[in-house]
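Asker: After the sequence you'll find the predicted model.
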Amino acid sequence: MELYGLPLLLLIIFASAQVGEAQVKSFLINCGSNSSITIDGRTWAGDVLPGNNVTISNHGVAAASAASVEEPKPVALYTTARIFNTTSSYNFSIAPGLYCVRLHFASFSFGNFNSNESLFDVVANNVKLVSRFNVPEEVVWKKEVSDWNSSYLVKEYFVDVNRSLLSIQLVPEDASFAYVNAIEVVPVMDELFVDSARNVDSGEVNVSFHLADRAIETMYRLNVGGPAVKPSRDSDLWRKWDSDENYMFSVNAANVITNSSNISYVSAKDSAAAPLLVYETAKATTNNQVVERRFNMSWRFSVDRNFDYLIRLHFCELTYDKPNQRVFKIYINNKTAAENYDVFVQGKGRNKAYHEDFLDTVPQQVDTLWLQLGPDSVASTSDADALLNGLEIFKLSRNGNLAHFLRRVDAGEGGAGAGKTKGRIVLVAIAGAVAIVAIILVIISGIVCFNIRKSRATGPKEDAPGWRPLFLHSITGTTTNARASKAYQANGSMATNRMGRVFTLSVIRSATNNFDESLIIGTGGFGKVFKGEIEGILVAIKRANPQSQQGLKEFETEIEILSKLRHRHLVSMIGYCEEQNEMILVYEYMANGTLRSHLFGSDLPPLTWRQRLEACIGAAKGLHYLHTGADRGIIHRDVKTTNILLDEAFIAKMADFGLSKDGPALDQTHVSTAVKGSFGYLDPEYFRRQQLTQKSDVYSFGVVLLEVVCARPVIDPTLPRDQVNLAEWALRWQRQQSLETIVDPKLEGAYPPESLKKIGDIAEKCLADEGKDRPAMGDVLWHLESLLQSLLQEAAQNGGAESFTSSKIECASCVSLHRIKEGEEEEEEEEEDALVAGEMDASSANANGH
């Protein structure tokens, strides 16, 4: 017995070794082939090659030369495919454990089979991976959401196999077919996924997401700050890491940092998560010459609705060697996922690579996932920026399902239109379109005939306007002056359905000396602004650049805004010209230009403290009217000192409404829109969430207050690093109750200290990180007017003298207060209405008014 015991023991050991070898074995299957091919050092066995340890329940149809792709290396893998008309499965005999399953697809046409007509499900061990799947449409969708440039598609999943069989089942829909080009099954280390993560909704740190009961789909895998990493560079799992450039909301919000020396993993579980190559590059919000540090780095991803997502962030501190030097916040889907996050502390040192997992749920009504990293403004750090090295987003199965159903449509057919149903839908759509076109043609014919008859009856008219956007907007307006309703016959005509006069191009050319460049008083994305004179009255003439698409949109917005709002603190539009495809607006002329030009950057005399306060009050009045004067209110979206203009009496008026947006509806809290505006003034909450509110204007106005006090640019990269951003720099002094340290030296102490303190308090409240903590514009206005009232009372107590002002120009609000006492307010309002209505009578009274 002892003689036979040793061989038996050796046999058991050998068998155990074989089982162990089987557990780590990878399956690389070239579908539709009976031979093997080698790509990047890996051998792919044909799915019907003997001894490949894979069985197929139904061989279906083997298609050769099925793919048409240009990539040289993978092309061989996609020249064959296995096609199934009925439900079929690939069965792998493997040991229990976690496996990475990749399904490879490419568009093709073979015989009577065209991938455009394919529609099928894929199920792995009773977990539905895809439903009603159409490869060409999926390829197109991926290109749309990520600028992805491949002609083939790889779907990656992680499946926990709890028995000795992995069955991948392909289920074609009726009258359609299923296919696959290649399959790979790779065993995964247990350390790759640990069943705990930070829950974004609850804030709990170690929350189980029940990995044993769920399958995982890889949605995105990005190398942040570096180029794409090929699968061959990630030797363990052969994962592909894409560049993050196509997903970043604003590439200017961050700069790239690199460090390839002495990087090591914090633990074994981190070594399985990503290759060291991913941790050698990162993006950080440290480029202050491009964007202020209060803004976040933001990435946006299209995802499937109503699923849980595991968001894996990869970190490695590449720069700092002490704690508390880089502390930031992490936001996922506009929710705070982590505060006071210090990479050096979490990684236990510099050049230490690790990852952090977060769990969040995307509800049914949302199909976008946002990730934002931004500086923690309340943290006492020497450098308030953020850092990220890599990013992965995994979708977790729900009730045995990973398949999306309605990614691009809201109801009915999901995914691709398929087979006969799709054809019927197309036919119905075409028939409907033809019917609609026919109806439109009939209507147009009727209108043309009516206009021809009308023109014959009334005689010839001038050439039709060339600027169609104005006509399409059907802008309407009213005037309070009787003379403004009279038809103007000599040089232009009064529009009956639009605000202001319609000027001929010849009048505009005469007013600007044929657009003399020496008369330019401003430029922008729309074009140029000229100083002009019409009937002896100075005007500002804004001429759009016909090559500027941005200008066209801004013009349309400005006309729409100014056609429905009038206020003494909004620059008024007098009229327009729409001849020969020109887009020209005529405004009241603001003699003293922009508020900024009186603060710095010019040789103009400095404004007194009272004049500065007056200008802020005028701008606040204009903004308050915008926010409250319409049903939904209007958000200016570009509040800055260059858009606050001063007339001959230094009365401030808001200008430039090209970026303005209607406020949210009554049942909404914000307007979702792309971020636009000017750096230095942009609301950081709006920047990171893309949710615009009236409080975004309040934030910008807070920056204006500090700019008025300090008289310096809001972003000045020539200054020391801690002074580049005016808002941050001034707020630090304000919180130390020492704002007077950085007041404009030209004021030479000619201001009341208590007034400066209150201005600083107002600005600090306006610059709160979250909109809900900021005051409304009406509250800001009330506080500013209270300051002015205190100023005037103090002056009255001093017998009218003001020791802190040397200006001889009478304060506009002071004039207003005296007029109220004398009962002249009604006369002033009539004058303002006449000006805003755009009356251009050549009378001397009107000329004197300008």
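Answerer: Yep, it's here. Note that the structure is a prediction, hence the values are computed from the model and not measured.
Asker: When you work out contacts or count neighbours from here on, use the C-alpha atoms and nothing else.
Answerer: OK.
Asker: Helices of the stretch 101-250 of the chain, residue ranges please.
Answerer: 135-146 (DSSP state H, counting those that start in this stretch).
Asker: show me where it has strands.
Answerer: Applying DSSP state E, counting those that start in this stretch to the stretch 101-250 of the chain gives strands spanning 109-110, 113-114, 120-124, 127-133, 152-161, 165-172, 178-180, 182-187, 198-199, 216-223, 242-243.
Asker: residue closest to the middle of the protein?
Answerer: Closest to where the C-alpha atoms of the chain average out (C-alpha atoms, centre = their mean) is Ala674, at 4.5 Å.
Asker: Pretty sure it sits against Arg689.
Answerer: No. The pair Ala674 / Arg689 is not scored as a contact, 9.5 Å apart, by C-alpha atoms under 8 Å.
Asker: returning to what we had before: would a markdown table of the strands of the stretch 101-250 of the chain with distance to Phe295 and mean neighbour count be doable?
Answerer: Shown next, in a markdown table, are these (distance: least, C-alpha to C-alpha, whole Å; neighbours: other C-alpha atoms under 10 Å):
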| stretch | distance to Phe295 | mean neighbour count |
| --- | --- | --- |
| strand 109-110 | 49 | 15 |
| strand 113-114 | 48 | 15 |
| strand 120-124 | 43 | 22 |
| strand 127-133 | 38 | 22 |
| strand 152-161 | 34 | 20 |
| strand 165-172 | 46 | 22 |
| strand 178-180 | 45 | 26 |
| strand 182-187 | 41 | 22 |
| strand 198-199 | 24 | 22 |
| strand 216-223 | 22 | 22 |
| strand 242-243 | 22 | 19 |
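Asker: okay, pairing it with this:
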Amino acid sequence: MGKFQIRKFLIPLLLLMISEYLQTGDAKSNSLFINCGSSSNETADGRKWIGDLTSEGNFSVGNLGANINASTATLNGDSVFEPLYKTARIFTNSLNYTFNGVWGNHVVRLHFCPFPFENLNVNDSSFSVSANGLRLVSKFSVPNEIAYKNMEFQRSGVNSSSFSLIKEFIISVNSEAFVLEFSPSEGSFGFINAIEIVPLTDEIFGGSIDKVGGSAVTLNVSERGTETMYRLNVGGPVIKPTQDPDLWRMWEVDSSYMITANAGSEVHNSSNVTYASTNDSIVAPLPVYETARTMSETEVLEKRFNMSWKFEIHPGFEYLIRLHFCELLYEKARERVFKIYINNRTAVESFDVFVRAGGMNRAYHVDFLEPISSKINTLWIQLGPDTAAGAAGTDALLNGLEIFKLSQNGNLAYIDRFNALEESKGNSKSQILWIGIGAGLASVVFLAVITFLIIYFCRIRRRNFTKKNSSGWRGGSSHGGTVTNTYARGSVGGGQSVFGTLPSVRVGKWFTLAEILAATDNFDEALMIGVGGFGKVYRGEIDDGTLVAIKRANPQSQQGLAEFETEIEMLSKLRHRHLVSMIGFCDEQKEMILVYEYMANGTLRSHLFGSNLPPLTWKQRLEVCIGAARGLHYLHTGAERGIIHRDVKTTNILLDENFVAKMSDFGLSKTGPALDHTHVSTAVKGSFGYLDPEYFRRQQLSEKSDVYSFGVVLLEVVCARAVINPSLPKDQINLAEWAMKWQRKKLLHTIIDPHLKDKYCPESLKTFGEIAEKCLADEGKIRPTMGEVLWHLEYSLQLHDAWIRTNDAQSSCAVDSEGAQTEEQRLDLDGEEESSNMKASTPTDHSS
């Protein structure tokens, strides 16, 4: 009975193994590896490559008489395919490779390795390739493509000297013959070194694919034809074709495509990895899933930042993005939950590899469809933790990545950046000559006009300078005690400015350097009240006895100078009660100095923690936040296009002698987007802990970036602690994340500044916490405007004021009640007993 049972289960298993072996063997036996331009066979990468001049193989080569069998004795570089790359077929007319008996889906790889041959310059080669009518490449330049790829690697800090190129396609053959046609561009030639044709015995693409930002769509990828743009082994080494024996694929390392290479740490696990589905064995080899990349230093870094990869792609096509996952560390669900972003849009929220794959060490993949417009040539893949999902680990993981371009209307070809440039150079030598002559004449005229304008404006400037020195400082319009004056830009008093692109007008009084030195006692360090990238800030006193803050730029700080220029430009057109005002400036003897109104109570942060200053009351904190919000609201709405501060934090909120809050430091400020745009594309700048994660991911700045930073300020105000404190436990390092966990539980009151205990209105704090939570929304479009934030803060203050009045009234009623009871007792009691009772009931005894 036992033997019968063994046979019963063993025989089907053996049949299944034999079937898989036969399928694999059939796939390998039907594969074609062709060594072009050669009459001999070669062995390369463990495979036999048939010379296209031999009689072996079920294929034929057309138009041999019009083509050249090229070869080279030496080849610069090192590749397993070097034996194949020493020969090539060069064609000056159309060349056809016809394969008979090929049916179904196939991987087609074309190998190109340029080398010099007789009088032909490979840099001038240009050709097209099609497969059964599907255009694969058009006006293709191999040397340019190789050079561009090497250049991209070098920009990423990777030393690359690749000398060859492999183009991979997946093509469905629905006819008896499969024809690869090579066609040189007019007056040019082309070449091919080797060809691979590998059958796909299983479907490599499923029928249903998730569209980024939309629902799943049914897509027959195989019938459309695809080109493999990128294939990466994320977090691991190169996987060579011999390690992927079913399809002989090459998997590159991913580090050269990462925006920040150290944003992800490599992890390895030698455990036995298995496929989540038996049909997935052809999708990727197991070595892809045995390594991964996870987020670096998640305990210290702000966990809203992501691992990001950026790829150059061809615009105007649809792309299939395949991500490979295998949970290598966690043994149960909800340990690692993260988000997936594709081209700055959320593709998946709350992605849990363990749940999706069905356990640990289970290989799993997911596909996404992303249409790319004709104006975009980059594709971003980003992974970051989903902090709202409540996972134990705030981390993300990726094992492998593939990007496939899908054909459009029978076309995979894209006229590359080099050929587009060459087409624009299609002028004859005579045209180029005339253009050169015209450019020369134009240059002469231009220089003459510039010289005339320089002389003219120098005379005007000298005249204005004389008038200014003779008439002194002219009073202008006044605003809040600050006098506004406008002068023509330039070096004053014979000094030379170190700034070349300052605004054409300046607002305020022009100070001489002697006046500045007198006001600061020769920049006495004892008067220094701050320091930044621009230089130092001193407290000073000008002639009329007014206290001022004097900001002196450091000429050695190039970053400070750029920020300084921006601050001058912004302050020249901004005036508001809740923005720090500029009183004047000094531009003399290569100095650039700004003079501001003096803010007696310093920064908001100094009143929250880190100093011995008395703590602010809840009402004071609300009023400070309201003042800062009014200043930001004016920035966002006061100008035609608005102004984005870009560095909102508690050290840039200053308090005057009456604790009126004013925004300061506009060195990073940026003019907002035009009416028909939602953002400004710019490099990421700001302060760690306050930085909008969406701005960081997309490099797209908007007013909502300031709103996010202001939300962090609100939490800093209520909790009175630093926004990033690595000395705290892991879950408390980042204030925004830690406080939001409590806010979502409606328990923000449990982590507030101890100085506020029992001294605030609970409803006021509730409103305050809710608006802070809205400010910190992951997506800018659902964050409130600064006007809406201001309204909620003012409402919070009203609630607190009403609460104070109610408490005062209740205290007053309690006192009156105590007094009335005492009077009754005094009338009803006699002698010492009355006196004793009165003493025990005095309001003083109940004042607590």
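Answerer: Great, that's in hand. Not measured: the values here are computed from a predicted model.
Asker: Quick check: TM-score for this pair?
Answerer: The TM-score (TM-score structural alignment, normalised by the length of structure 2) is 0.81; 767 aligned residues with a C-alpha RMSD of 3.8 Å.
Asker: on that earlier part again, can you redo the strands of the stretch 101-250 of structure 1 as TSV with distance to Leu599 of structure 1?
Answerer: Putting the strands of the stretch 101-250 of structure 1 into TSV (distance: least, C-alpha to C-alpha, whole Å) gives the following:
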stretch	distance to Leu599 of structure 1
strand 109-110	69
strand 113-114	68
strand 120-124	67
strand 127-133	62
strand 152-161	58
strand 165-172	71
strand 178-180	68
strand 182-187	66
strand 198-199	49
strand 216-223	45
strand 242-243	44
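Asker: between the ones you listed, which one is nearest to Glu517 of structure 1?
Answerer: Nearest to Glu517 of structure 1, of all the strands of the stretch 101-250 of structure 1, is strand 242-243, at 45.8 Å by C-alpha to C-alpha.
Asker: average distance between the closest one and structure 2?
Answerer: On superposition with structure 2, the mean distance recorded for strand 242-243 of structure 1 (mean C-alpha distance after the TM-score superposition for structure 1) is 2.5 Å.
Asker: after that strand, next one along is what?
Answerer: The helix or strand immediately downstream of strand 242-243 of structure 1 is strand 255-258, counting by DSSP states H and E.
Asker: ok so, going back, check the spacing between the residue nearest to the centre of structure 1 and Leu623 of structure 1 real quick.
Answerer: Separation of Ala674 of structure 1 from Leu623 of structure 1 (C-alpha to C-alpha, to the nearest Å) stands at 21 Å.
Asker: hang on, isn't Val278 of structure 1 packed against Pro227?
Answerer: No. Counting by C-alpha under 8 Å, Val278 of structure 1 does not reach Pro227; the two are 9.3 Å apart.
Asker: Those two: which is more packed in?
Answerer: Neighbour totals were compared for Val278 of structure 1 and Pro227, and Val278 leads with 26 against 15 (other C-alpha atoms under 10 Å).
Asker: What is the aligned counterpart of that one in structure 2?
Answerer: For Val278 of structure 1, the aligned position in structure 2 is Val288, judged by TM-score structural alignment.
Asker: what does Ala730 of structure 1 give?
Answerer: By TM-score structural alignment, Ala730 of structure 1 lines up with Ala739.
Asker: For its match, list the residues it contacts.
Answerer: For Ala739 of structure 2, the contact set (C-alpha atoms under 8 Å, 6 or more residues apart in numbering) comprises 715, 748, 751.
Asker: Much appreciated, bye for now.
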